[in-house]
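Participant: Quick one, fold the following:
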Amino acid sequence: MTGFHSSPDQPPRRPLIAILTGAGISTDSGIPDYRGPNGLWRRDPEAEKLVAYDTYMGDPEIRRRSWRMRQESPAFRAEPNAAHEAVTRLERSGTPVRVITQNVDGLHQRAGMPDRKVLELHGTVRTVTCTRCHARSSMQEALARVASGEPDPPCLVCGGILKSATVMFGERLDPQVLGTALGVAKAAEIFLAVGTTLQVQPAASLAGVAAEHGARLIIINAEPTPYDALATEVIREPIGSALPRLLAGLEESV
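Facilitator: Coordinates of the predicted model:
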């Protein structure tokens, strides 16, 4: 590749690689996606109500169902897969890597990515937050209370309604996290969109922003996306094998 190296008396400069990940990167870990052919929303359209903010806040039965769903969530049993591990290997090689994820499962961090290099656009399922006083605590603590007989556990600080520290339908993304993600997209020289339909905004727009600012855009997804025409490469192969191979090639070439 050209344009990625400094003068001979300086160490080579490696390009910034940004990796936007969606639900498809975690399906090999046993976490189903949402909008794919066998996705959660297609199998159970009613499930969307459980993560709609206004419905959640206004209906105690929806909250009780949400807590039961969290008790059964595969996210807490899931382990990082080969794709997550490949991203961590690339970062540990010394290549500048930033992960921007639409996922809430925390598997990038579980695979060893430093917290500061992972931008969780939609929050995390591993923490709960109070909708009144904004106190945060462990999801596992809240689930233990549910298992002990509290079907809709209130905040222990102020008695307010607790929710997962994820961005529900009807909530805005954290403007600071989104702003940082935009900055990464503009600065990236290589931008990968992995396992995402690129249909949920504003996350999806990051691929377009990166391409507009000159990044080489690579999309790995089972189905077509609205941004395929902007990509220099579109890969339809299984993520668990395609991403490790691609990242190993990028590490060698930069």
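
Participant: only C-alpha atoms for contact and neighbour calcs from this point on.
Facilitator: Fine.

Participant: Next up, identify which helix or strand A193 is on.
Facilitator: Secondary structure assigned from DSSP states H and E places A193 in strand 190-194.

Participant: and the helix or strand following that strand, which residues are buried?
Facilitator: Next in sequence after strand 190-194, counting helices and strands by DSSP H and E, comes helix 205-212. Residues of helix 205-212 classed as buried: 205-211 (neighbour count, 16 or more other CA atoms under 10 Å).

Participant: To check against the first, give me the structure of this:
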Amino acid sequence: MEDVILILTHVDEARAALGDLIEAASRVVAFTGAGISTECGVPDFRSKDSPWMRFKPIDFDLFMSDVLMREEGWRRKFALDDIYAMAQPGRGHYALANLVASGKARAIITQNIDNLHQTSGVPEERIIELHGNGSYATCLACGLRHELADIRRDFEATGAAPACVECGGAVKSATISFGQAMPENAMRRAHAASIDCDLFLAIGSSLVVYPAASFPSLARLHKARLVIVNGEPTPLDSEADLVLRGDIGDILEPFAA
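Facilitator: A predicted model of the protein is given here:
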């Protein structure tokens, strides 16, 4: 831990230290994981008794090769959606929305698929979604967007996996499944944002899922200050300039005002 400048667990000290770094920065990039959304009612994938464990996403190859697996995948998708259907942005989302609105933050790179950064008011072009978005679906053949309400209505009436209304191709939630290639454009944008920032805020991520977890180290390599805000230790704490350990909403609440 000798490379860590400071690990703070007292919320007032954490807020003050973070505020000083944000004030001194001009090109902030935020990187968010599941921890920023847990106070909003969105389940954490790895927590004990997580609904993601009960309704595991179907691997991409299975989804593509077996129509029964596509039907099961949609059943699990809608079961999960029902669990956090009422989720609204939390204090962390609004704090980052304010940083974007003020011009301090140039981009939010997120591992989350819950659409809460958009709901908090962050413009779509400022959000880089590494794992896609679960609030709509796309055709895997032609890319046409499909709305979940339409898909669910037909699925509950027939039980059949949806097909594209234009080309007949397989339709899938616009998320990146296990075994599916990472989105090239999002990865390029995240890389560019990481090497061009002067302050990189890693918030609510376990920082164990690669290649997404490579971006904090990339930013640090290009001389950005690295701050990790999380409830638990992460493998990258030793690379950080500042580690703020505690409730994410409590730490970021003043920046949401």
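
Participant: in the second structure, what residues pair with the strand holding A193 of the first structure?
Facilitator: Aligning strand 190-194 of the first structure against the second structure (TM-score structural alignment) gives residues 199-203.

Participant: Average offset of that stretch relative to the first structure?
Facilitator: Here the mean offset of stretch 199-203 of the second structure against the first structure after fitting is 0.7 Å, by mean CA distance after the TM-score superposition for the first structure.

Participant: How far off centre is that stretch?
Facilitator: 13 Å (CA atoms, centre = their mean, to the nearest Å).

Participant: Contacts for it, please.
Facilitator: With CA atoms under 8 Å, 6 or more residues apart in numbering as the test, stretch 199-203 of the second structure has contacts from 21-22, 25-33, 35-36, 194, 216, 219-220, 224-230, 248.

Participant: And the strands in the stretch 1-150 of the second structure, which stretches?
Facilitator: 7-8, 28-32, 105-110, 127-129, 132-139, 145-146 (DSSP state E, counting those that start in this stretch).

Participant: Quick check: which of those strands is nearest to P57 of the second structure?
Facilitator: strand 132-139 (11.8 Å; CA to CA).

Participant: So which bit of the first structure is the closest one matched to?
Facilitator: Taking TM-score structural alignment, strand 132-139 of the second structure hits residues 123-130 over in the first structure.

Participant: outside of the matching stretch, which residues touch it?
Facilitator: So stretch 123-130 of the first structure is contacted by 103-106, 135-140, 142, 155, 160-167 (CA under 8 Å, 6+ apart).

Participant: can you check stretch 48-62 of the first structure too?
Facilitator: Under the contact criterion CA under 8 Å, 6+ apart, stretch 48-62 of the first structure has outside partners 41, 63, 65-66, 152, 161, 168-171.

Participant: try stretch 157-165 of the first structure
Facilitator: With CA under 8 Å, 6+ apart, stretch 157-165 of the first structure has contacts from 57, 123-133, 135, 139, 153-155.

Participant: so that stretch corresponds to what in the second structure?
Facilitator: Going by TM-score structural alignment: stretch 157-165 of the first structure matches residues 166-174.

Participant: Helices of the first structure, start to end?
Facilitator: Assigned by DSSP state H, the first structure shows helices spanning 40-43, 53-58, 60-71, 82-92, 107-110, 139-147, 175-187, 205-212, 239-253.

Participant: Check the mean deviation of the fifth one from the second structure.
Facilitator: It stands for helix 107-110 of the first structure. Mean deviation for helix 107-110 of the first structure: 0.4 Å (mean CA distance after the TM-score superposition for the first structure).

Participant: what helices or strands is that helix leaning on?
Facilitator: On a contact count with 3 or more CA pairs under 8 Å, 6 or more residues apart in numbering; DSSP states H and E, helix 107-110 of the first structure meets helix 82-92.

Participant: what does V122 of the second structure align to in the first structure?
Facilitator: Checking TM-score structural alignment: V122 of the second structure goes with M113.

Participant: show me what contacts the residue nearest the centre of the second structure?
Facilitator: Geometric centre of the second structure, nearest residue: N112, 2.1 Å, by CA atoms, centre = their mean. Residues in contact with N112 of the second structure, defined by CA under 8 Å, 6+ apart, are 32-34, 129-133.

Participant: Let me have those residues in CSV, extended by distance to G90 of the second structure and neighbour count.
Facilitator: What follows is these, written out as CSV (distance: CA to CA, whole Å; neighbours: other CA atoms under 10 Å):
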residue, distance to G90 of the second structure, neighbour count
T32, 13, 26
G33, 13, 22
A34, 12, 21
E129, 18, 24
L130, 20, 23
H131, 20, 22
G132, 20, 23
N133, 18, 17
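
Participant: what's the closest of those to N98 of the second structure?
Facilitator: T32 (15.1 Å).

Participant: distance of the counterpart of that closest one in the first structure from E91 of the first structure?
Facilitator: Aligning on TM-score structural alignment places T32 of the second structure opposite T21 in the first structure. Counting by CA to CA, to the nearest Å, the gap from T21 of the first structure to E91 of the first structure is 15 Å.
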